[in-house]
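Colleague: This is the structure alone, sequence omitted:
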C-alpha cells in the first residue's frame, strides 16, 4: 500500500534501532509494561502519592480520548503530535530499505486495523518516490504549459476583444420615437429599464413606457413642468420613483414617477452678495444629479457660481453650498456637475475651462483636484462623467474636444479627441457598461448631411465605430446598462433607440413586436332612395332635401335648435303671471311636473270624467267594501194607473202669505 501523505502524529517504522522515546505510543508502552511483568520484573512498590498521580493521569488520558472521539479531532490533550525532522526519517528508511521493505508491507497489513492519529506516513520505496517526483515534475511542467497556453489564450481573447469591440455595440436594430419638432436637450432612463423621459427646448416633457407602447412608439404623457423654461437635464433617482428636473429657471423641481410635482426648491435672495447666505440659487440652473445611493439627496449647479447639495424632500433648504473659484480667486460658474459611483467625490466642469473636485468626507473649502486649463477658456464643459469603476473621468466641451482623465494622474489627460463639433451646451458623453468604450455625438456641420455617433476605446484610444444617426444634431446619449440599449436624442425632436436582437433585453424590443391597433370602424349602412314618381300617396317617399334645407327646417324647430324662451311683450307679472298667477303654480309647471297642467280647467269636470268608468269598473273603493257593504234598498216606483195618492204639490207663495 502506497501512502503519499506525511504523518504529523504517530510514526510507525520497523527499524533495527529502537524508536526514539518521542515516537512511542500508548500501545507500545502498555506492551513494554506487560513484557516487564512477564519477565519477572513485577510492579515496583510505589507510594500512595505516586499511585494517585498515575490514576489521575490515566483518567485524564481516558477523558481526552473520549473528547477526541466526540469532537473528531486528533492531537488533543497531553498526547499531542510530536515535532520531528522528516528528512532524517527518510534517510534512515533508505539505509534499511532492502531488508525492511517486505517487513514493512507485512507490518502495514497487520496494523491497518490500528487507530492511526494524523495522516499516513510516506512510502519508503525510492522508485515510487522517484516516480512521484517525476510525475510531480511532469505535472508541474504540464501546469506551466497550461498556464502559458491560458496566458496565450487570454492574450488572444484580449486581442479578439479589442477587435470585437465593434460587435459589442448594440446597433443592429433601430427604433425611432418622436418627441416633437424642437431639439431634445434632456434624456434619462429608469434604473429598472421600464421607462424613459425626455425634455425639450419647447418646454415639454414626455414619458415613454416600454411595457405599454406598441410599434407606433407614442408617449403616454406629455406635460410642461416648468412652464416657460426649457428642460436642460433630467435624471431618475436611484430607486426610480422620483425625477430631478433641471430647467432654465433658478428652482429645481422633483416629480414623481407619473409626473406629479413633489418638491420645488427655494429661490435665493438676489440682493445678497454672499451666495452661501441664501436659501437657494439666484440664477439659471445648468446641471444637476442625484446622489448615487441616497434617494433624498441631490446636487444642482447654476450660473450664480455655486453648487448646492439638497437633503430631504420635505425640507426645502440646501444642506451644503460649494463655491467654484477661478484662477485669481474670483467667481466662476459651473456648467456641469456629477457624483462619482461611491459618492466620495463631486466633480464640476467650469466655464473657465477648469475641472474641480471636492471630497464629500471633508469640508468644501478647498478642492481635492483642480486642473486649470483642462479645456479652452470660455467654452462650456457640457458634460462630465465618471466611469463605472470610478478611476477614470471623461469630459466633453464646446471647444470640439473630448478628454479622458485618470484620477491617479490628474495633471494631464490620458487622451484628447478633437474635431467633435458641438452647438449645444448640453451635449454629453457616456461610458459603456464595461468601461471599454466612450461614446459621444456631434452636431451637424455645414458640409455634412448626417450627424454621427462616435465610439472610442478607452485602452487604445482608437475609433472603434462611427454610426450615422440623423440629418440633425446629436445631443444626448444614454447607454442603459441593464437593457444594453442606446438612446440618442436629436435636434429635430426625434429620439433614436439602437439595440441588438441577441444581446439586448426588454426595452424597445417589447414595443416592436406589438402591432399598432387601429380604431374600430363604425359600420354604416347607406340608405338608397328609390324614385317612384307615379306611386300612390300612401307609398310615396318624401323627396330628399339638401343639407341647407334640412338645416333651415331644424332651425325653425324650437326643440332641435334649442331656442330660448321668447320675451313677454304684454301683461303684468312676467312669466310668473303667465303660468298661473302664483309662484307655486309657476314652480309646479316648470320644475315639479313633467307635463303641463292647464290651470283654467274646472276641477269638478276633471273628476266627473272618470265617473262612468268608476261605476262600471270599480277598482279602488268598491272592492274593499265588497264583503261588508250592506245591500242598498231603493224606493219602489209608483204604479202607472195612478191608484196611489200622489204627493201634493208645493203651494207657491203668494203676496198674501207675505
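Modeller: Received it, and whenever you're ready, just let me know what you need. In this text, all values refer to a predicted model and were calculated from it rather than measured experimentally.
Colleague: Only C-alpha atoms from now on, for both contacts and neighbour counts.
Modeller: Fine.
Colleague: and the residue nearest to residue 372 when sequence neighbours are not counted, how many neighbours?
Modeller: Distances taken as Cα to Cα, 6 or more residues apart in numbering put residue 354 closest to residue 372, at 4.5 Å, once the chain neighbours are dropped. The number of residues packed near residue 354 is 24, by other Cα atoms under 10 Å.
Colleague: My understanding was that residue 354 contacts residue 369; is that so?
Modeller: No - counting by Cα atoms under 8 Å, residue 354 sits too far from residue 369 to count as a contact (10.2 Å).
Colleague: and the residue nearest to residue 372, how far is that from residue 384?
Modeller: 11 Å (Cα to Cα, to the nearest Å).
Colleague: for residue 153, same thing?
Modeller: 37 Å.
Colleague: Okay, one more to line up with it:
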C-alpha cells in the first residue's frame, strides 16, 4: 500500500527534567514549588510555570578535569577506563537536568505500540501503532514524515526492527498473524511466518544482521528461528504462554533470551538446541514479564515485569546480583506494556512510571514521569516530566548516539533533547 504523508508533527512547550541524588518518589508532588539539588545550587520558576534546576552539585569543570586525568592515566598505560566512563556518565546525568520535549507527533488513531531508532541516522525514528500504521519520522527536517497505513483493528505491530543490511527496509511482527520484511514504500518483501489463524499472532521480534537470522515468538509460547532468506530453522514451544519478548545478545548472538507471561525469562544457546527443556537458565519472576533486554556490552540482562519489579541479571551465571528495583508500572489492558531499556553508552536504565496507590512509596498526586536509574546501584538518578504531556509513557528509547530520547505516550510520540541544543528547524 502506498505511503502517505503525516501532517501532525509539531513543536511543543518547555518541560521539566529533575536531577536526582538521594531523593524518594514522594518528593515529586504537583504542589511542590522548588527543586533542591544537593550542593550550592539554586532553583527558580520559569515563565511557563515549570521548575528549572540549576544543578551546581555536579561541577562541570571538576568533571572535565577528572576526564582529562583519566585520559592521561590511560595514555600512561594505567587502567583508567572505569573512572573515565564514570566521569562521562556523570556529565551526561548533569545534562539530563535540561532535557525537554522539543518535538511531538500524534499521527495515529490508535496507541503507539513499537518504536525503533534508525541505526545510523540519529534524528530518524520509526514508530508503529495498534492499528498497524507505521511512521518513519526524520524530525531534523521540515519534510513531512512517511506514513504507511495499517489494516486497523487486529493489525497491531508488536515488534519493529530496521534491516541493518538495507535501512530502507524493516522487519515487523504483528497481531495480523505475520512476521515480515517491508520497505517504506509499503511493499511486503518477504513473509517469514504466517499463522493463517486468527487465534495465533506474533508478539515479539529480533534480528541478527551478522548471523542473518530472524527470531520471533507467538502468543501460544512458540519461538521460530529463520534465516533472512525465509527458511525456517526450527519452531519450538519454549514457554507455556505468550512470548512477550525475544532478544539476541549483541556480542554473542547465539545467546537468546525469551520472556513470557508464564512468569519466566529463559536463556538459550542457539548452537545446541535440545528441545523445550534445553534452556541454559530459567529466571523465575513473581509476575508475567513484559521484556528482557541485553545491555549493549551483552554482560547484563534487564527484565521488566507486569507489576512493580525491574531486575538486572549479570553474566555468566546470570544471577540477580543487583537484586530488584521496585518501580510501579503495572499492566493495564488498554495500555502499551511498559518496558525498561538501556542507555546505549552508559550504565543507565530508562523506564516510564505508572503511579500505583498500592505501591509502597506512592504518594498522593504522584507524577507520571520517565525515570532514569543507575544500572549498578539501582538508585534513581533523574526523572523527566512535561506538564503538557502528562500521560503514561510506556516506551522509552535513546538513539544510538545516546543524546536524544524517543517516548511513546498513548497516541503521541515525544522527542526529548537537551535544551541548550535547541529545537531543530
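Modeller: The structure has been received and is ready for your questions. These numbers come from a predicted model, not from an experiment.
Colleague: When residue 153 and residue 384 of the first structure are compared, which one has more neighbours?
Modeller: residue 384 (24 against 14).
Colleague: OK, contacts around the more buried one?
Modeller: 336, 337, 338, 347, 348, 349, 393, 394, 395, 396, 428, 429 (Cα atoms under 8 Å, 6 or more residues apart in numbering).
Colleague: try 7 Å this time
Modeller: 336, 337, 338, 349, 394, 395, 396 (Cα atoms under 7 Å, 6 or more residues apart in numbering).
Colleague: how about these in JSON lines, adding secondary structure, neighbour count and distance to residue 615 of the first structure?
Modeller: Below are the contacts of residue 384 of the first structure laid out as JSON lines (DSSP: H, G, I helix; E, B strand; the rest coil; neighbours: other Cα atoms under 10 Å; distance: Cα to Cα, whole Å):
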{"residue": "336", "secondary structure": "strand", "neighbour count": "31", "distance to residue 615 of the first structure": "99"}
{"residue": "337", "secondary structure": "strand", "neighbour count": "27", "distance to residue 615 of the first structure": "99"}
{"residue": "338", "secondary structure": "strand", "neighbour count": "26", "distance to residue 615 of the first structure": "98"}
{"residue": "349", "secondary structure": "strand", "neighbour count": "28", "distance to residue 615 of the first structure": "104"}
{"residue": "394", "secondary structure": "strand", "neighbour count": "23", "distance to residue 615 of the first structure": "105"}
{"residue": "395", "secondary structure": "strand", "neighbour count": "25", "distance to residue 615 of the first structure": "105"}
{"residue": "396", "secondary structure": "strand", "neighbour count": "30", "distance to residue 615 of the first structure": "104"}
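Colleague: What segments of the stretch 201-350 of the second structure are helices?
Modeller: In the stretch 201-350 of the second structure, no segments count as helices under DSSP state H, counting those that start in this stretch.
Colleague: Let me know the closest of the contacts of residue 384 of the first structure to residue 131 of the first structure.
Modeller: For the contacts of residue 384 of the first structure, the minimum distance to residue 131 of the first structure (Cα to Cα) is 59.1 Å, reached by residue 394.
Colleague: Next one: the aligned partner of that closest one in the second structure from residue 325 of the second structure, what distance?
Modeller: Structural alignment (TM-score structural alignment) places residue 394 of the first structure against residue 257 in the second structure. Relative to residue 325 of the second structure, residue 257 of the second structure is positioned 20 Å away (criterion: Cα to Cα).
Colleague: ditto for residue 165 of the second structure
Modeller: Residue 165 of the second structure is 37 Å from residue 325 of the second structure, by Cα to Cα.
Colleague: out of those two, which sits in the busier spot?
Modeller: Higher neighbour count among residue 165 of the second structure and residue 325: residue 325, with 18 against 11, using other Cα under 10 Å.
Colleague: what about the helices in the stretch 201-350 of the first structure?
Modeller: Ranges of helices within the stretch 201-350 of the first structure: none, based on DSSP H, counting those that start in this stretch.
Colleague: Which parts of it are strands?
Modeller: 205-209, 221-223, 231-236, 242-247, 253-256, 261-264, 285-290, 297-302, 306-311, 318-323, 334-339, 345-350 (DSSP state E, counting those that start in this stretch).
Colleague: and those as a markdown table, adding distance to residue 359 of the first structure?
Modeller: Output for these, formatted as a markdown table (distance: least, Cα to Cα, whole Å):
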| stretch | distance to residue 359 of the first structure |
| --- | --- |
| strand 205-209 | 34 |
| strand 221-223 | 37 |
| strand 231-236 | 22 |
| strand 242-247 | 23 |
| strand 253-256 | 26 |
| strand 261-264 | 27 |
| strand 285-290 | 16 |
| strand 297-302 | 14 |
| strand 306-311 | 13 |
| strand 318-323 | 11 |
| strand 334-339 | 10 |
| strand 345-350 | 5 |
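Colleague: if you compare these, which one is most tucked away?
Modeller: strand 334-339 (a mean of 28; mean count of other Cα atoms under 10 Å).
Colleague: residues in the second structure aligned with it?
Modeller: Here strand 334-339 of the first structure aligns to the second structure at residues 202-207, judged by TM-score structural alignment.
Colleague: Find the nearest non-adjacent residue to the match of residue 394 of the first structure, please.
Modeller: Residue 257 of the second structure's closest residue in space is residue 267 (Cα to Cα, 6+ apart), at 4.6 Å.
Colleague: Aligned counterpart of the one you found in the first structure, please.
Modeller: Using TM-score structural alignment, residue 267 of the second structure pairs with residue 404 in the first structure.
Colleague: Share the number of residues neighbouring the counterpart of residue 187 of the second structure in the first structure, please.
Modeller: The alignment partner of residue 187 of the second structure in the first structure, by TM-score structural alignment, is residue 317. Close neighbours of residue 317 of the first structure, defined as other Cα under 10 Å, add up to 19.
Colleague: Look up how far residue 248 of the first structure lies from residue 317 of the first structure.
Modeller: The value you get for residue 317 of the first structure to residue 248 of the first structure, if Cα to Cα is used, is 20 Å.
Colleague: Can you give the distance of the match of strand 334-339 of the first structure from its chain's centre?
Modeller: Put simply, stretch 202-207 of the second structure sits 15 Å off its chain's centre (Cα atoms, centre = their mean, to the nearest Å).
Colleague: All set now, cheers.
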